[in-house]
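**Student:** Prediction below, plus the sequence it came from.
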Amino acid sequence: MHGADLKLALRLALREMRGGLSGFYIFLACIALGTAAIAGVNSVSRSITSAITEEGQVILGADIRFELQNRQANEAELAFLDDQGDMTVTTGLRSMTRLPDGSDQTLVEAKAVDGRYPLYGELQTTPQLGFEELYGESDGRFGAAVAPLLLERLEISLGDTVLLGNAQFEVRAVIDSEPDALSDGFGFAPRLIMSDAGLDAAGLIQIGSLVEYAYKIRLEPGAPDSAIRQLRASADEAFPSAGWSVRSRSNAAPALTANIVRFSQFLTLVGLTALIVGGVGVANAVRAYLDSKRGVIATFKCLGASGGFVFSVYLVQILIIATIGIAAGLVLGALMPILASAALAGILPVSSDTVVYPDALLLAAVFGYLTALAFALLPLGRSRDVPATALFREQGFDAHGLPRKRYLLAAAVLIAALMALAIGTSYDRFIASVFLGAIAIAFVVLRLVSGLIEALARRAPNVKSTALRLAIGNIHRPGALTPSVVLSLGLGLALLVTLALIDGNLRREISGSLPERAPNFFFVDIQSTEVDAFSDLVEEVAPGSKIVRVPMLRGRILEFNGVDVREIDVPVEGAWVLRGDRGITYAKNIPESSKLTEGEWWAPDYSGEPLVSFSAEEAGELGLKLGDLVTVNVLGRNVTARIANFRDVEWESLSINFVMVFSPNTFAGAPHAWLATLTDPETGPMDEGEVLRAVTNTFPTVTSVRVKDALDVVNRIVGQLATAIRAAAAVALVASVLVLAGALAAGNRARAHDAVVLKTLGATRNTLIRAFSYEYMILGLATAVFALFAGGVAAWFVVSRIMTLPSQFLPDVAVITVVAALIVTVGIGLAGTWRVLGQKAAPILRNL
């Protein structure tokens, strides 16, 4: 088409749009909703990750941080670090704090600091005190600042005394804000901050204790990132076997950042689902709009306009309307970080300033345009080839089959580009591919379902009820609403069922079956000199319970077959094994919660080269095979062991399990502590309290973790995540409802014709209402059945195959879904039909 023709097409398109956007409100709402969801989720994610980067020094508490597990830096390492700039050392560990009379106790996240803490930011407390006032010793008691939750759990207040290890601590302040809390990671217990002197007096650090030493360094003001990279390289070169993990201000909270990115991209896929569902609404709206313009199109063609010119006129209109919808969605998406800053204040670093993230908005805009064009091309292409005589003679375009191959190919290319963009921008491309593949399959299956419903209705026996007979006829007649209703409602409901079943199974596992299988307690940091006395005490307090104890060390994987793990491209699902230190142990025999899948176990008296047993699933994710070498740094010493076998580990049992179990000779003579579990399904809360008091009072340096308390925390987090997921799923469901409303509105022209003819032949309004109600109920029920099946299969795959947890179909979800489908289809259907039933007969009968 020449430039003059394009200019004329643009002028005619704008002139025809002077009448407003009537018929395109559903189109606008669908595009705006999906675009807003994608733009908003990515903008909030960028806001959080940008804040973490910009406030990296405060979040990390340093420009660079060197972290050691279970050992302090030696003199040479300490001298090297101290020479780099101002340094503060913090020591973190979990322990039990208790009341002086031994009546109550709770787990705490203890943190010891020196006088230079913090290097960046400020520890805000109530009241605000100096270092000596807050932590100094007075009358045999050291000071401490504690989280408000600790006061609630022990029912104490400022000025009261608590015991930690072998020392007394006076609660002198409540922590309002801890600057480097995010970089310290997620904690299951309230924080207690004390001085190094207080920690020494408590005597908590013993051989094998699980302790984290963080050496935080502040460089010269204005030091560039290149200086930090050079310092890190120099440290690795000077101390290759140090075994420390290093973080800089540009990567202050890597686990948090990765989780935010991962979660936001999952929500982006859900938002994309809403946009794709809205694409069906786009197709319906374009088809209905062109149907209403059939007289104009026929006139264009009678005046000599080519099919390509007609296509261009209406393509310009669709692009203009899509731009309006996308712009509205981008405005809503850009405002979401402001709303998120209010909701997440105090939890995550979200800036309250109005900041626009162009890349997030551009991504959402591209998704919006690709969706609008992909779903609008087919009805536009179909209108091109309909002759003028057919347009004057017929009511619409549906009877003329598929458009030309070029339009089919263009639509396929746009859909492929949409999927490629979604997969290419995802954190986990495999999950994104599965997600989009499931949507594509769902579209095909929904089309087959609608065809099956029509076929069954066509073969249904005659019924006496006139209304029901009319309903069955409406389902399978030419131009029936069946495909539009099933497609528009089915995808949104299937997504909602999937997410509801995943959430329900997780909650059932965490609060139901998992606590029944899991131990009652984990006991950590049991000294070798105390382990027998500890076992005797537990057997005395909880007779008949099962006690399992194993030696425990901490180690970090450095190399596989001599190659640094930082140089290996590791899949996302296996990266957690290499992130930080892992608990490791040694054993003569196969752990009772494991079974060999490949290789052989070593003899009880084995004394050859160090061997290691690796978890089979994690080994597969890391690409390991029998005979490979694994180098682990333990207590500052590099140990290389050969993989002798693989084990199938039941992580979901929450019993004592390790990724790596070494042959006993590997750590002969190495200092370590012990880990123990206590399992007794018959033990109630009162009995557990007695066990906890006895262990804490007799062995104050042993850390006791009540599994139920930990699961309660996890359950609360799952609930918070589920709320966000449900909100995203609700967006997809709203899009489905909008598309459904648009599909029914598009069919109102035919419905008005049918209603007038039937009323002329003697049908009453009551009969017609019942007929339409039956039709919508049948379609809603059939769609709900599909949603239950598809959602159940998808949830089973996620829970059973990806999360490796028991999956169960939940009947209450089924009932709620069916009821929701019926209410939505019947309610919206009748709302749109009610106006049709009041249509006057004369204007329609004149055109028959």
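**Tutor:** That came through fine. Remember, it's a predicted structure, so these values are computed and weren't measured experimentally.

**Student:** contacts and neighbour counts: CA atoms only from here.
**Tutor:** Fine.

**Student:** Please enumerate the strands of the stretch 1-150 of the chain.
**Tutor:** Taking DSSP state E, counting those that start in this stretch as the criterion, the stretch 1-150 of the chain carries its strands at 64-69, 86-98, 105-113, 124-126, 137-138, 141-146.

**Student:** With the stretch 201-350 of the chain instead?
**Tutor:** Remark: strands assigned in the stretch 201-350 of the chain by DSSP E, counting those that start in this stretch are 212-218, 245-248.

**Student:** Let's have those strands in TSV, adding mean neighbour count and distance to residue 72.
**Tutor:** Below are the strands of the stretch 201-350 of the chain laid out as TSV (neighbours: other CA atoms under 10 Å; distance: least, CA to CA, whole Å):
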stretch	mean neighbour count	distance to residue 72
strand 212-218	22	6
strand 245-248	19	13
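
**Student:** returning to what we had before: could the strands of the stretch 1-150 of the chain go into TSV alongside distance to residue 378 and mean neighbour count?
**Tutor:** Output for the strands of the stretch 1-150 of the chain, formatted as TSV (distance: least, CA to CA, whole Å; neighbours: other CA atoms under 10 Å):
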stretch	distance to residue 378	mean neighbour count
strand 64-69	57	24
strand 86-98	62	22
strand 105-113	61	22
strand 124-126	62	15
strand 137-138	79	14
strand 141-146	64	25
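
**Student:** which secondary structure elements does the helix or strand harbouring residue 370 contact?
**Tutor:** For residue 370, the element it lies in under DSSP states H and E is helix 358-384. Counting contacts by 3 or more CA pairs under 8 Å, 6 or more residues apart in numbering; DSSP states H and E, helix 358-384 packs against helix 25-54, helix 254-292, helix 307-344, helix 405-424.

**Student:** okay, now the one to match up with it:
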Amino acid sequence: MAATSSRAEAARPGGLGLRARSSLALRFALRELRGGIRGFGVFLACLALGVAAIAGVGSFSRALTDGLSREGTTLLGGDAAFSLVQREATPDELALITAGGRVSTVATLRAMARAGSGDTLNATLVEAKAVDGTYPMVGAMALEPAQPIDRALAPADGMFGAVADPALVERLGLKIGDAFALGEAKLVLRGLIEREPDALSTGIGFGPRLMVSLDALRASQLLQPGSLVRWHYRVQMSDPSALTSFVDNVQKGAPQAGFEARTRDAAAPRLENNVRRFTEYLTLVGLTALLVGGVGVANAVKSHLDAKRGVIATFKSLGAPGGTVFTIYLVEVGLIAAIGIAIGLVVGSALPFAVNAAFGHLLPIAIVPSLQPAALVLAVAYGALIALAFALWPLGLSHDVPVSALFRDEVEAGGRRPRRIYAVMTVLAIAALAILAVLASEERRIAIYYLIAAASVLVTLRLVGFGIMALARRLPRPRLTEARLALANIHRPAALTPTIVLSLGLGLTLLVTLSLIDRSLTRELTSRLPEQAPSFFFLDIQNTETDRFAAFLKQQAPTGAVEIVPMLRGRLITLGDRPAESITPPPEFAWVLSSDRGITYADAVPEGSSLVEGEWWPAGYAGPPLVSFEKEIADAFGLKIGDSVTVNVLGRPITARIANLRQVEWERLAINFVMVFSPNTFRGAPHTSLATLALPGGGDAAVERVVSRAAARDFPAVTAVRVKEALTQIGEIVANLLMAIRGASLVTLVASVLVLAGALAAGQHHRVYDAVILKTLGATRARLVLAYALEYAALGLVTAAVAVGAGTIAAYVVVTQVMKVGFAWSAGAALGAAAVALVLTVGFGLIGTWRALGQKPARILRNL
């Protein structure tokens, strides 16, 4: 009676205020939840999965960036660092730097290390690092066997000490105490590097680390005019609080020096940028999983309301208005969503601790996992908005449906739409979700593109589902009874076709996209290499040795193609009338301003380039300096013919006017540069040359080893880079990255599988009803199983076809427009998607069908 009185009170217009009405809705929602949350398993799993992904990724990323900030001084090797390329700091420049505090000098370069002699000579590319006696000022160097770094590098018996990465020892076949050479310097291996505190600040190299003293580097004769050596001056501040003013004073005191300055607050900017980008991607993956899960939310809510027809009918028959019914079930769904979000938060919060415990020893820095309120709040907001956006529409359907229609739905289902207010509320929830995604993203342009793409795919898949139903409705009826039944099930009222296509299609689309990107990158790095790429790059060829080195290459590889061009390094200071530091470039072109660039000069258009605007300067040009700029980069920075650019080369600012724009075929790996100057610009400037050797047919490994050994023997100061080895390393990095991305993207596929399973489970009561009626009319279990298998197989194949098409388009855009490489389609990706779709749809479908076929007819027939 009390419950009846409450319902009657709720039914009277104005009988209850908002607070009382909310209290009543909460009481009824809690009363219904006492019976359990059966049917909401997929709802909870999808929300928990997506929230956990977003919370975990955000928390771990924050812990990693906090670690970078905390260890900034150690990673940088000091509070501040000033870098120069191709030259050392002058006494005046060094005086400005040493005014800040204690200074450590480090030089880095690529070079060739050699062991053995004659036919047993072995040479390999190394990332050499020369340090002074104060290294490391911050952090600790760990060696095996344990010893101080200055003792390990000290000279003894006419040989300099050296320590090396274990990979170098393996390549040269060395052991502790063995002798080898770097340039003209004789070295003895004293230890293996176990930990290098500032390794991250120098980035990823193409060879193993070799560490020597500055005296050993000078003895190597590698420090020639124009040699590609980077000099780093690390400063441990006497007054750390004066860091900003100190850096400004150095920059203002030596404006022409061309220093690349970094501070402890940005010790590894490239790594931090990569962490941010990867975090951005993984957050979008988590959001994608939530979007897919949103379909499961809608299915679960609809299924729950279908199961509650009798309860809703009772509410309405006692006079409860539609708004009260809506509020009761909105509160109930909200409580269940809160449970799912809470589970996701717990898992996401624990993820950084679990990753650190399992893989902390593999991370480049030590991290201190902790709860990150901002990441957790963002995950909660995403989860709540997803649940709200996908639940409002099915919840709104119960508002205006008469009691008779609710009862009649047991045998008759029709399409309905909620009243306008619920449609508006749904739109507002979706808009809030989109705004949150954009505002929470550091790359808002990418977030906007993602939202457009996600909306397009969701709408497309939904339309495809309805299109399949419309097509099935118009197809001629097959003569085979099982096929006719399967076709009818595809377009029947309340068919699962749109849900299956939507839930499974998004996950498969993502997998196809990643597979095709992987295929395209692999093809770009391997199959196209023999046709276009040179076999070797040779660096640091002195001008006096250029002719002799060219003759050497012709002797070693008479059929090879040799190209030699002059090379310098320069840092862009101004573009047009704008200082480089005031320019915010597009993300894909940020590398142009991030450090110094290789530059050259030429009388003619370089091979692999084509002139698209302007005119090339005549041979022997002697006027004001001119420069040719790569067109795509010029467009990105708003440069045009006639604009001027200033480049700092060897401490001198060089200003040149843009005479023409070139289109460069970077994928050929030929010698090419962003900027090519007129030859008179660098007349008399010290520099080295860069050479390539392209062997016929892409070269032979044995021939390449002979050329590499001979070059190391006759030209110890020249650095040889085997292109295949370099591309293999790049390929391994790309492969590992794609594997990590693909693994993370499985979250979306798992969500898709959960939603698919939930959708098929939600439709089980229709299957039970059909199976009982058909069995009563004489259908056998085998014929029903075959009919349902044909239905699910058809839906799986169509979903796979849609996923392959959408994934191909997405991969093509990413590969050709973002990565700027050739697109390669893979039949394996298409067949794999089809196999996954068939296994999932047919497997889950037949599991549910088998249960439906086992139901007793009496329970169903009794209610007809």
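**Tutor:** Perfect, thanks for sending it. Every value quoted in this text rests on a predicted model; they were computed, and no experiment measured them.

**Student:** care to give me the TM-score?
**Tutor:** The TM-score (TM-score structural alignment, normalised by the length of structure 1) is 0.98; 845 aligned residues with a CA RMSD of 1.4 Å.

**Student:** Let me have the strands of the stretch 1-150 of structure 1 in CSV, adding distance to residue 397 of structure 1 as columns.
**Tutor:** Converted to CSV, these look like this (distance: least, CA to CA, whole Å):
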stretch, distance to residue 397 of structure 1
strand 64-69, 67
strand 86-98, 71
strand 105-113, 69
strand 124-126, 69
strand 137-138, 87
strand 141-146, 72
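
**Student:** of all the strands of the stretch 201-350 of structure 1, which lies closest to residue 578 of structure 1?
**Tutor:** Taking CA to CA, strand 245-248 is the member of the strands of the stretch 201-350 of structure 1 nearest to residue 578 of structure 1, at 11.0 Å.

**Student:** how about that closest one, aligned to which bit of structure 2?
**Tutor:** Under TM-score structural alignment, the counterpart of strand 245-248 of structure 1 in structure 2 spans residues 260-263.

**Student:** Read off where stretch 648-666 of structure 2 ends up in structure 1.
**Tutor:** Taking TM-score structural alignment, stretch 648-666 of structure 2 hits residues 633-651 over in structure 1.

**Student:** average offset between the helix holding residue 370 of structure 1 and structure 2?
**Tutor:** Compared with structure 2 after the fit, helix 358-384 of structure 1 shows a mean deviation of 0.9 Å (mean CA distance after the TM-score superposition for structure 1).

**Student:** hmm, back to that, quick one: the match of strand 245-248 of structure 1 to structure 1 mean distance?
**Tutor:** By mean CA distance after the TM-score superposition for structure 1, the fitted stretch 260-263 of structure 2 averages 0.6 Å away from its aligned residues in structure 1.

**Student:** just to revisit the earlier point, format the strands of the stretch 201-350 of structure 1 as CSV; extra columns: distance to residue 368 of structure 1.
**Tutor:** CSV is the format used below for the strands of the stretch 201-350 of structure 1 (distance: least, CA to CA, whole Å):
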stretch, distance to residue 368 of structure 1
strand 212-218, 46
strand 245-248, 38
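
**Student:** quick one: which of those strands is nearest residue 526 of structure 1?
**Tutor:** Using CA to CA, the strands of the stretch 201-350 of structure 1 put strand 212-218 closest to residue 526 of structure 1, at 17.1 Å.

**Student:** quick one: the equivalent of residue 296 of structure 1 over in structure 2 from residue 23 of structure 2, how far?
**Tutor:** Residue 296 of structure 1 maps onto residue 311 of structure 2 when the alignment is built from TM-score structural alignment. Using CA to CA, to the nearest Å, residue 311 of structure 2 is found at 19 Å from residue 23 of structure 2.

**Student:** Residue 86 of structure 2 -> structure 1?
**Tutor:** So residue 86 of structure 2 corresponds to residue 70, using TM-score structural alignment.

**Student:** Please tell me how far its match sits from residue 583 of structure 1.
**Tutor:** With CA to CA as the criterion, residue 70 of structure 1 and residue 583 of structure 1 are 11 Å apart.

**Student:** Among the two, which residue is more densely surrounded?
**Tutor:** Per other CA atoms under 10 Å, whichever of residue 70 of structure 1 and residue 583 has more neighbours is residue 70, with 22 against 15.
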